[in-house]
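Chemist: kindly return the folded structure for what I paste below:
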Amino acid sequence: MSSHPIIGIVGKSILLPCKLNSSTPIDLQTLILHWISKPNDQVVHAFNKGREDNSHQDVTYRNRTQIFQDQLPSGNFSLLLKDLKVDDDQKTFFLYHHQEDQSGNTVIQNNKLCLTNVKVAKSFQTPVVMINYEDRKAECSSTGGYPEPTLTWTDQNGFLDQDIPQIIRDPERGTFNISSTVNITENLILTCSIFNPTLNETLNTTQTTTQNTNPSNNVSGIVIGFAIGALLFVVCIVAYRYIKYRGDIRLCCQQN
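Modeler: Got it, this is the predicted structure:
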């Protein structure tokens, strides 16, 4: 039996749908339900003859599950899974359904109803691009997403050769951080793209390199500019003193 895929977001809730057609209302006192997760056959949620019974619920699902008891008689056995974790990714959930008659004899038994494959994802932060003109490199980084992304660099002419991206997984949250560097030249329109395969989501950041990416030229320009400014200052001082000197001579001659 094939499973139905559902994509959920880390920290949010998802509904695992399960609806059984029933011509008559289901007697809850004869109903047994077990939501199970693969691959480890963990008990996710249980309902046993009129009441919820989570005594055997796996600890990873504690306080994270909910069924809708008022809708059970109509055959709605859907499960709400709350506060999605990275560890929920790629798990398959199914329902074990057992129903008895008033004498305790089994009248219905379904071992694997409503197979659902859960994929968990989280969007990455918008990429940050930093340009280092001294090293003639640009670095792109993004954090806090799931699952592992891909990173590409492009300019106005197409894809760029880049260093192998560095990918680090947060040991507590299970999310990923990614960074990569690329060599730069002048007048590039650089775009860094982060692609999340589960969400089919691409985030882009674009930066433009300046006309001069040679740091030695930048330093030379500063030095030359400073020298010209100093020279003009000296010329002004000399001119001022010369004019003042000529003025003093005229005044002296007039007095004589």
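Chemist: from here on, contacts and neighbour counts on C-alpha atoms
Modeler: OK.
Chemist: so what's the residue nearest to Gln71 when sequence neighbours are not counted up against?
Modeler: Nearest in space to Gln71, with sequence neighbours left out and distances taken as Cα to Cα, 6 or more residues apart in numbering, is Phe77 at 7.6 Å. Contacts for Phe77 (Cα atoms under 8 Å, 6 or more residues apart in numbering) come out as 17-20, 67-68, 71.
Chemist: repeat the analysis, applying 7 Å as the threshold.
Modeler: Listed by Cα atoms under 7 Å, 6 or more residues apart in numbering, the contact partners of Phe77 are 18-19, 67.
Chemist: in ChimeraX, select just the buried ones from those residues.
Modeler: Command for ChimeraX that selects the buried part of those, burial taken from 16 or more other Cα atoms under 10 Å:
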select :18,67
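Chemist: tell me the buried residues in stretch 81-94?
Modeler: Within stretch 81-94, the residues that qualify as buried are 81-86, 88-90, 92-94, counting by 16+ other Cα under 10 Å.
Chemist: quick one: end-to-end distance for that stretch.
Modeler: With Cα to Cα, to the nearest Å applied, stretch 81-94 spans 13 Å between its terminal residues.
Chemist: how about stretch 12-31?
Modeler: Between the opening and closing residues of stretch 12-31 lies a distance of 30 Å (Cα to Cα).
Chemist: and the helices in the chain?
Modeler: Taking DSSP state H, the helices of the chain run over residues 215-255.
Chemist: now Thr198: how far from His34?
Modeler: In this view, Thr198 and His34 are 28 Å apart by Cα to Cα.
Chemist: swap in Ile9?
Modeler: 24 Å.
Chemist: likewise Arg250?
Modeler: Distance of Arg250 to His34, computed by Cα to Cα: 113 Å.
Chemist: which of the two has more residues huddled nearby?
Modeler: Relative neighbour count places His34 above the other of Arg250 and His34, with 23 against 10, counting by other Cα atoms under 10 Å.
Chemist: show me what contacts Glu134?
Modeler: Going by Cα under 7 Å, 6+ apart, Glu134 touches Pro215.
Chemist: tell me how far it lies from Thr185.
Modeler: Taking Cα to Cα as the criterion, Glu134 is separated from Thr185 by 11 Å.
Chemist: now Thr206
Modeler: Applying Cα to Cα, the value for Thr206 to Thr185 is 15 Å.
Chemist: what's the closest non-adjacent residue to Ser141?
Modeler: Excluding the flanking residues, the one nearest Ser141 by Cα to Cα, 6+ apart is Ser179, at 4.1 Å.
Chemist: residues contacting the longest strand anywhere in the chain, please?
Modeler: Secondary structure of the chain per DSSP state E: the longest strand is strand 106-121. Applying Cα under 7 Å, 6+ apart, the external contacts of strand 106-121 come out as 3-10, 16, 18, 86, 88-101, 146-147, 198-199.
Chemist: ok, Trp38 touching Lys91?
Modeler: Quick fix: residue 38 is Lys, not Trp. Yes - with contacts counted by Cα atoms under 7 Å, Lys38 reaches Lys91, the gap being 5.7 Å.
Chemist: residues shared between the contacts of those two?
Modeler: None of the residues lies in contact with both Lys38 and Lys91 under the rule Cα under 7 Å, 6+ apart.
Chemist: returning to that earlier point: between the buried residues of stretch 81-94, which is closest to Phe47?
Modeler: In terms of Cα to Cα, no member of the buried residues of stretch 81-94 lies closer to Phe47 than Phe94, at 14.1 Å.
Chemist: now the other sequence, so there's something to compare against:
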Amino acid sequence: MGCQPRQDPPRPRSPHFRLAHLFVLLVGLLRMSSGVAQVSKSVKEKVSLPCGYNYSVEELNILRIYWQKDKEMVLSFISGDKEVWPQYKNRTLLDVTDNFRLMILPLFLSDRGTYTCVVQKKERGSYVRKHLTSVELSVRADFPVPNITQFGKPSADIKRIMCLASGGFPEPRLTWLEDGKELSGINTTISQDPESELYTVSSKLDFNMTYNHSIVCQVSYGDSQVSKNFTWEKRYFRRRSKARRKGNNGIYLGPAEASTGQNV
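Modeler: Reported below is the predicted structural model:
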């Protein structure tokens, strides 16, 4: 008579894992579609996200607090026991004294998203949801001041310049301006590094060398912008001709001068 191999029953998962799974389903069903607060920060900065649940010290042992970003768990606080998920360890704090405010430092680009705080309270032997709030976090990487370089002369009276900025997020928009009016750029390109997610933007501009110019290269991204000024001035100097050595001086239009300035 053959023997059947014994199969041990599967080990039960930890209660925190089951609660986290239930929480994901709960938020998916109960997330509010409007009234979400907006917070904007830069990479490497600290962010403080409010939960806003008022409680008494005596309630701590019967409360469950969950912080989640989109569909990922961030942190749980159950009966005084805190658990932080791996991608947030060593940079995430829960301020219990400030109504369960969540703090993250330093911020990464990958931290952007919608954060939701859910508070459950034990009543008559079961936990009931008492509070739910969401905060939309935008994370940006600031572009440095653009760099403007002279890029040759397509024709006798035409000068070409190029503006470039790199290392920022979100996707930028580069604009050429003169006297508040937008100019038409040439070969404006935007590229993104697939690993860092950071953007590079560049554009060229042609202008007439026989006039004075004060041109601005402006890079806008999210609710921020950086810019740099480029100034072109005609330069005059006197040259005396042989026929007029003893008479009036003739005026010769010499080469122009360019200067750049920055404005953040």
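Chemist: looking at the buried residues of stretch 81-94 of structure 1, spot the one nearest Ala230 of structure 1.
Modeler: Val86 (63.2 Å).
Chemist: just give me the match in structure 2 for that closest one.
Modeler: Matched to structure 2 by TM-score structural alignment, Val86 of structure 1 sits across from Leu109.
Chemist: surely its match is in contact with Val43?
Modeler: Yes - taking Cα under 7 Å as the definition, Leu109 of structure 2 is a contact partner of Val43 at 6.3 Å.
Chemist: roughly how far apart are Leu84 of structure 1 and Asn76 of structure 1?
Modeler: Distance, Leu84 of structure 1 to Asn76 of structure 1, by Cα to Cα: 22 Å.
Chemist: Gly247 of structure 1 too?
Modeler: With distances taken as Cα to Cα, Gly247 of structure 1 is found 106 Å from Asn76 of structure 1.
Chemist: which residue of the two possesses the greater neighbour count?
Modeler: In this view Gly247 of structure 1 and Asn76 are compared by other Cα under 10 Å, and Asn76 has more residues nearby, 18 against 11.
Chemist: what lines up with Leu174 of structure 2 in structure 1?
Modeler: With TM-score structural alignment as the criterion, the equivalent of Leu174 of structure 2 in structure 1 is Leu151.
Chemist: Lys122 of structure 2 too?
Modeler: Matched across to structure 1, Lys122 of structure 2 falls on Glu100, judged by TM-score structural alignment.
Chemist: which residue comes closest to its match once chain neighbours are left out?
Modeler: In space, not counting the residues next to it along the chain, Glu100 of structure 1 is nearest to Thr106; the distance is 4.3 Å by Cα to Cα, 6+ apart.
Chemist: ok, Ile131 of structure 1 next?
Modeler: The shortest distance from Ile131 of structure 1 to any residue other than its chain neighbours is 4.3 Å, reached at Ala138 (Cα to Cα, 6+ apart).
Chemist: can you report how many residues neighbour the one you found?
Modeler: Ala138 of structure 1 sits with 22 neighbouring residues when counted by other Cα under 10 Å.
Chemist: ok, the aligned partner of it in structure 2 - contacts?
Modeler: Ala138 of structure 1 maps onto Ile161 of structure 2 when the alignment is built from TM-score structural alignment. Contact partners of Ile161 of structure 2, counting by Cα under 7 Å, 6+ apart, are 148-151, 204-206.
Chemist: now do Val74 of structure 2
Modeler: Residues counted as contacts of Val74 of structure 2 (Cα under 7 Å, 6+ apart) are 67-68, 84-85, 88.
Chemist: again, only this time at 8 Å
Modeler: Remark: with contacts taken as Cα under 8 Å, 6+ apart, Val74 of structure 2 is in contact with 66-68, 84-85, 88.
Chemist: neighbour-wise, which one of the contacts of Ile161 of structure 2 leads?
Modeler: Neighbours here mean other Cα under 10 Å. Within the contacts of Ile161 of structure 2, the largest count is held by Ile148, at 23 neighbours.
Chemist: next up, the contacts around it.
Modeler: Contact partners of Ile148 of structure 2, counting by Cα under 8 Å, 6+ apart, are 161-164, 217, 228, 230, 260.
Chemist: how about a cut-off of 6 Å?
Modeler: Listed by Cα atoms under 6 Å, 6 or more residues apart in numbering, the contact partners of Ile148 of structure 2 are 162-163.
Chemist: coming back round to it: and which of the contacts of Phe77 of structure 1 is nearest to Phe47 of structure 1?
Modeler: The closest of these to Phe47 of structure 1 turns out to be Ile67 (Cα to Cα; 8.8 Å).
Chemist: quick check: the aligned partner of the closest one in structure 2 vs Asp179 of structure 2, distance?
Modeler: Under the alignment (TM-score structural alignment), Ile67 of structure 1 maps onto Leu94 of structure 2. Here the criterion is Cα to Cα. By it, Leu94 of structure 2 lies 50 Å from Asp179 of structure 2.
Chemist: please list the members of the contacts of strand 106-121 of structure 1 that lie in strands.
Modeler: If you go by DSSP E, the contacts of strand 106-121 of structure 1 have 4-9, 16, 91-100 in strands.
Chemist: just the buried members of the residues you listed?
Modeler: A residue is treated as buried here by neighbour count (16+ other Cα under 10 Å); on that basis the buried members of these are 8-9, 16, 92-100.
Chemist: what's the most distant pair in the residues you listed?
Modeler: Of all pairs drawn from those, the one with the longest distance (Cα to Cα) is Ile9 and Glu100, at 37.7 Å.
Chemist: pretty sure Ala46 of structure 1 contacts Gln57?
Modeler: No - counting by Cα atoms under 6 Å, Ala46 of structure 1 sits too far from Gln57 to count as a contact (7.5 Å).
Chemist: these two: which is more packed in?
Modeler: Ala46 (22 against 17).
Chemist: what residues are up against that one?
Modeler: With contact set as Cα under 6 Å, 6+ apart, Ala46 of structure 1 has these partners: 33-34, 52-54.
Chemist: of these, which is the most crowded?
Modeler: Within the contacts of Ala46 of structure 1, most neighbours by other Cα under 10 Å means His34, with 23 neighbours.
Chemist: what do we get in structure 2 for that residue?
Modeler: Structural alignment (TM-score structural alignment) places His34 of structure 1 against Tyr66 in structure 2.
Chemist: quick check: the closest residue to that match other than its chain neighbours vs Leu26 of structure 2, distance?
Modeler: Once flanking residues are discounted, Tyr66 of structure 2 sits nearest to Ser76: 4.5 Å by Cα to Cα, 6+ apart. According to Cα to Cα, Ser76 of structure 2 and Leu26 of structure 2 sit 14 Å apart.
Chemist: now Pro15 of structure 2
Modeler: Pro15 of structure 2 sits at a distance of 16 Å from Leu26 of structure 2 (criterion: Cα to Cα).
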